[in-house]
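Colleague: Okay, here's the prediction I keep looking at, along with the sequence it came from:
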Amino acid sequence: MREGARAARRLAEGAVLRDVIDTSDPSAWLGLDEQVRAEEWYFPPYVAPAWEETAGGRSLTAALRAGGPLTEGQLALALCHRDGRIRHRALGRVAGFPALLPLVAVRCTDWAQPVRDRARERFAEALDAEAAARLAPLVRRLADRHRGDFALGLLGEVLRQAPGERLAPLLASPDRPVRRFAYRLSVEEGLLSPAELARAAARDDDAVVQNLCADAALAAVGEADAEEVLGALLGARSPRARSAGVTALRRLERPGPAVGFLADRSALVRACARYVVRQNGTDPLPWYRDRCADPGDPALPPGAAIGLAECGTHADAALLWPLLDHPVPGVRARAVAGLRALDVTDLPRMRRLLDDPAPGVVGEATLALLPSAGLLPEPWLAERLAAGRPRWVRVSAYRLLDAHGGVARLRAAVALLGDTDERLRTRAELAVRRTRPWGADAEVAELLGRARAHLG
C-alpha cells in the first residue's frame, strides 16, 4: 500500500491531519490527493477504495450530505474524493480550515469544471500574502499541470501587492523553480537593487537565476553602484556571472580589468575578455604569447595555454609543446588541449603523457590521440590495462584499444571480463556482446569462446 493510501485510511479512522502527512511538503499534499482515490497501481476502476468502506469513510459521506460536522481530516479526504459531487460539496465547507488551503489550490486544477470554478473562488477569497509565500512551492508545481495557470497568476498578484520582505524566504528557497519565480517577480517589481541582484547572480547555483539577475543588475547599474555590482559579478564562481561582469566592463568604459580575465578557467569568460580587449583597440594574442613564453613559470595560469590556442595560429604550437613538461598539472592538461585545438599532434611526444601522474593530463592526451589510435602499438597499450596501473591510465588504454577496432578491441575487452573495476568490466562486457564472428579467424573464435564461458 502506498503512503498516500495509508494516510487516507488513517484520516478516515480519525487521525489528525498534521500527524498523518508533512503539511510543509508539497509532495505530501499531491500524494494524498492522488492516493485517496486508489490504493494500489492495479486498483480496478469504479470500485471504491477500502477507506470508503470503513466506518469513518461512511460517516464522512453521510455528514457531508446531511450538512453535519466534519473534522479537518475528514474534510481533507472529501476534497480529494473520487466523486466530483463530494469534492464540490467539500469546497463549500472549507471556510475556517486554513490548513486545507493547499488542497483548495490542488482543486483549482480539477478536471471537473464546477469543482474547479468553486475552488478558484475559495482560493481567491482565502489567499493573503502570508499564505501565498507559504504555498508558493505547491502552486509552482501545480502550474505545470493543465489548467494550473490560475493559481500561479493569483499567487503573483498577491505577492506583488505584499511587502518586499514576504519574498525573502522564496528567494532563498531550496526549490529551484520557486527561486526563479521569486526573482522574476522581484525584477519585474524592482524590489532588489543592482548590487543585490549582482550578489544573487554570483551566489545562486541556478543558471536561469544567474542570467536573470546579472542582466537585471547590469540594466539598472549606475555610476554610484558600478564598483559594487562589478565586484560581485567579476568575483563570482559561476562563469555566467563572471562573463556578464567582464562584458559590462566595456559598456561602463572600464576595459582595463578585462586583461585579468584573458586566462580565466572558463572558455566563455576568456572569450568575453578578448572581446572587451579588442574593442579597446588591443590585440590579446601578444599577451598570450608573452605569458606562455617561459615554460618554467610556476605562476602561469592554465587558462593562458588554452587561451593562446583559442586565438592563435598553427605556429603558436611551438610555445605550447614546452608546456607539456610544466610542473603544474593544469597547465600540462590545457597545453595538450591547446595543441589538439590547433590540430597539432606529434605521436611520440603525446604518447608519453599517457603515463602522466595527473588524470586530467592523461584524459586530454587520450582525446588528442584517439584519431591516431591505430598507430599506437597494441602491446604497449595492453600493458597499461594491467590491474596495478592507475585507473585513469587503464581507462585511457582501453579507450585507445577500443578505437583500434577489430581483434585488438576484442582482445582488450576479453582481458577485462573478470576485472575488479565494475565500470571497465561493464564496458568490456558490452563490447563483447556486440561482437559478431567474422571470417574464419581462429583467434577471434577462441576469444569469443572464452567470453561465452565467462558470461554464460
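Modeller: Noted; the coordinates are in hand.
Colleague: CA atoms for contacts and neighbours, from now on please.
Modeller: OK.
Colleague: What helices and strands are in contact with the helix or strand where Gly4 lies?
Modeller: Here Gly4, judged by DSSP states H and E, is contained in helix 3-12. With contacts taken as 3 or more CA pairs under 8 Å, 6 or more residues apart in numbering; DSSP states H and E, helix 3-12 sits against helix 17-20, helix 26-35, helix 55-66, helix 72-79.
Colleague: now those as CSV including distance to Val229?
Modeller: Shown next, in CSV, are the helices and strands packed on helix 3-12 (distance: least, CA to CA, whole Å):
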stretch, distance to Val229
helix 17-20, 45
helix 26-35, 36
helix 55-66, 59
helix 72-79, 49
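Colleague: which one of these lies closest to Gly330?
Modeller: Closest to Gly330 of the helices and strands packed on helix 3-12 is helix 26-35 (CA to CA; 44.0 Å).
Colleague: how far does the closest one sit from the chain's center?
Modeller: A distance of 25 Å separates the centroid of the chain from that of helix 26-35, by CA atoms, centre = their mean, to the nearest Å.
Colleague: Pasting the second one now:
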Amino acid sequence: MLSVAGAKTWVELDRALRATTCFGSATAPPNGPTPDEGLSRLVTACSWDGRQRESAVASLTDESLLPVLVLRTADWVPQVRERARRSLATAFRSASAPGLLSAVSMAVAIGSWARGGPALDAATAALAAAPDEMLASARGHSDLGVRRLAYRLWLASGRCRDEEVMRAALDEPDGISRLRCAEWLASGGASRVDVLERLLSQGSAMVGVEALTALVKLGRPEAGVAHLTDRSALMRATAQWAARRAGRSPAAIYREALTANRPRARALVAGLGECGTGQDVDVLLPYLEHPSPRVRAEAVRAVRRLGGPMTQITGMLADPAPVVVRAVKQALRHEPDAVPAERLWPLLAADSPPHVRLGAYDQLREKGSWTRVHVDLHLLAASDPELSTRARADLTDWIHHNAATTYRPPAEPMVLRLRQLIDTAEPVIGPHQAGQLRWFLNTG
C-alpha cells in the first residue's frame, strides 16, 4: 500500500510515527533483527529521536522508502539533513522509474518548505537526466506537480518534436502543461505558422490566445477576425486587438453583424459591449428582449457597460430567467436608488418566482438601514424557507454590526409598522433580539 502512497500520505505517516514513538507505542530498535526490516527502518527514520533518524537515513535503500529519505532532507536537525541529502543523490542514480517518480512527487510537495529546496533541486536534476521513456512516464503522472515539472524539463531539453508538443498542447488534460506547450510552439517563429493556425482553430481558449498572439507578431493579424465571436472573453479581447492591428474596427464588425441578425448573438452582444461606445446602445437595446436568457443577460451587461438607460434594465428584475435577474442585480450593484422601493415590494409576493423575490430582497436591503430591518422582519414569516433564513441571518448581522451607527430614527409610520413586525416576529427571533430591536428603534 505504501508503494502507491501519495506525498501527503507520507507526510502524515511521518508525523504519526514521530508522535507515537515519542510516547513509546511504536518503538523499533535501529539495530538487530526484526520480522520486517523495511517497517523497522521506516519507524526508525520517522522517530522523534534525531540520532535514530540520522542512523536510519543511510539504510533507506528500499525504493519504496525513498519518499521518507526525501522528507529527511528537510529535517529540522542539520546532521540528519546533510546525511539524507548525500544519500539521496546516490539513491537517485540507481532508482527505477517508479521509485524515482515517487521520490520526485515528494520533493515537489516539500519544495516550498523552508528546507525543501535541495530535495527539489536534486529531483529536478535526476529527472532531467532520466531517459526519454521515464520523462514520458512523468508527463503522464497523476501528481500534477510531477507532471508540470516533467513538461518544463522536456520542453527545455531540446528532445521534443513539434508534432509531440502539438498533441500535448491540444490533448493534455492539465491546463498549465497545455499552455506551456502552446508557448513553446508560439516561440518557434515563422516556420510554424501552420502549427499556430491549427492551435488557434482546435486548442482551448488559453492556447488559442498564445497562438493568435504569435500570429499577430508574425504579421498575420487578420487571423483574429474569425475569433471575434469566441465564447471566451480573453480570446475575444485578443481577437479585437488583432483586428485593430489588421486595420479593422472590431466594433464596426460587431455592429454590422448585430444589425443583420447573424448567429452567435450572445458573443456579438458581449463583444460590442466590450469595445463599443455609447452610440452603440441603440443597437443593443432590442437584445434586452431576445428569446434567449443568456443573450438577454449579456445585453444587460453590455448596455450597462456602455452607459445605456437604466430604466429598461431595472424593469428586468422580474425576468423569468434567473441568469437575467443576476445580471440586472450586478448592473445595479452601485445604483441603490435606481429602482424605487414601491416597485420592489410587489416583487416579494408569494406568487413571484424565487429568483425574482431574492433579487427584490437584495435591492431593498440597499435602500437604507431601516428599510433593511423592515424587509428582514417582513420575510421572517415568509413561506420561502431560504429567504426566511437569509432574513434572520441578516437581521442578526445588522444588530451586531450596523445598529450602533444608525443614528436617525425612521419616520413615524415606519416606527409603527416596525413595532408590529417585531411583535409578530418575536416567537421566531426570541425575546432578547426583539428587545434589542425595540431599544434601537426607540433610541435611533
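Modeller: Structure's in. What do you need? Note that the structure is a prediction, hence the values are computed from the model and not measured.
Colleague: List the TM-score for the superposed pair.
Modeller: After superposition, the two chains reach a TM-score (TM-score structural alignment, normalised by the length of structure 2) of 0.84; 416 aligned residues with a CA RMSD of 2.8 Å.
Colleague: which residues in structure 2 does the helix holding Gly4 of structure 1 align to?
Modeller: Matched against structure 2 by TM-score structural alignment, helix 3-12 of structure 1 finds no partner residues.
Colleague: So which of the helices and strands packed on helix 3-12 of structure 1 is the most surrounded?
Modeller: Ranked by mean neighbour count, these are led by helix 72-79 with a mean of 26 (mean count of other CA atoms under 10 Å).
Colleague: how big is the offset of it relative to structure 2?
Modeller: Superposed on structure 2, helix 72-79 of structure 1 shows a mean distance to its aligned partners of 0.8 Å (mean CA distance after the TM-score superposition for structure 1).
Colleague: Run through the neighbouring helices and strands of that helix.
Modeller: Using 3+ CA pairs under 8 Å, 6+ apart as the contact test, the elements touching helix 72-79 of structure 1 are helix 3-12, helix 55-66, helix 84-91, helix 101-107.
Colleague: how far is that helix from where the chain is centred?
Modeller: Per CA atoms, centre = their mean, the displacement of helix 72-79 of structure 1 from the mean C-alpha position of its chain is 37 Å.
Colleague: again, but for stretch 121-138 of structure 2
Modeller: The answer for stretch 121-138 of structure 2 is 30 Å, by CA atoms, centre = their mean.
Colleague: matching residues in structure 1 for it?
Modeller: The aligned range for stretch 121-138 of structure 2 in structure 1 is 153-170, by TM-score structural alignment.
Colleague: which residues touch that stretch?
Modeller: For stretch 153-170 of structure 1, the external contacting residues (CA atoms under 8 Å, 6 or more residues apart in numbering) are 124, 127-130, 132-133, 136, 139, 178-179, 182, 185-186, 189, 191.
Colleague: To Arg340 of structure 1, which of the helices and strands packed on helix 3-12 of structure 1 lies closest?
Modeller: Here helix 26-35 is closest among the helices and strands packed on helix 3-12 of structure 1 (CA to CA), at 48.5 Å.
Colleague: Give the aligned range of that closest one in structure 2.
Modeller: Mapping helix 26-35 of structure 1 onto structure 2 (TM-score structural alignment) gives residues 7-16.
Colleague: And that stretch against structure 1, how far off on average?
Modeller: Stretch 7-16 of structure 2 differs from its equivalent in structure 1 by a mean of 1.2 Å after superposition (mean CA distance after the TM-score superposition for structure 1).
Colleague: I would like the residues contacting that stretch, please.
Modeller: Here stretch 7-16 of structure 2 has contacts from Cys46, Pro67, Val68, Leu71, Ser102, Ser105, Met106, Ala109, using CA under 8 Å, 6+ apart.
Colleague: contacting residues for the aligned residue in structure 2 for His88 of structure 1?
Modeller: The alignment partner of His88 of structure 1 in structure 2, by TM-score structural alignment, is Glu54. Glu54 of structure 2 makes contact with Ala45, Gln79, Val80, Arg83, Ala84 under the criterion CA under 8 Å, 6+ apart.
Colleague: ok, for the first one, nearest residue in space, not its chain neighbours?
Modeller: It refers to Ala45 of structure 2. Arg53 (4.4 Å; CA to CA, 6 or more residues apart in numbering).
Colleague: any idea how far Pro35 of structure 2 is from that neighbour?
Modeller: For Arg53 of structure 2, the distance to Pro35 of structure 2 equals 20 Å [CA to CA, to the nearest Å].
Colleague: And the two? Which one has more around it.
Modeller: The neighbour comparison of Arg53 of structure 2 against Pro35 (other CA atoms under 10 Å) goes to Arg53, with 26 against 7.
Colleague: neighbours around the nearest residue to Leu17 of structure 2 once chain neighbours are set aside, how many?
Modeller: Nearest non-adjacent residue to Leu17 of structure 2, counting by CA to CA, 6+ apart: Cys46, 5.9 Å away. Cys46 of structure 2 is flanked by 27 other residues according to other CA under 10 Å.
Colleague: ok, now which ones touch Cys46 of structure 2?
Modeller: Contacts of Cys46 of structure 2 by CA under 8 Å, 6+ apart are Asp14, Arg15, Leu17, Arg18, Arg53, Val68.
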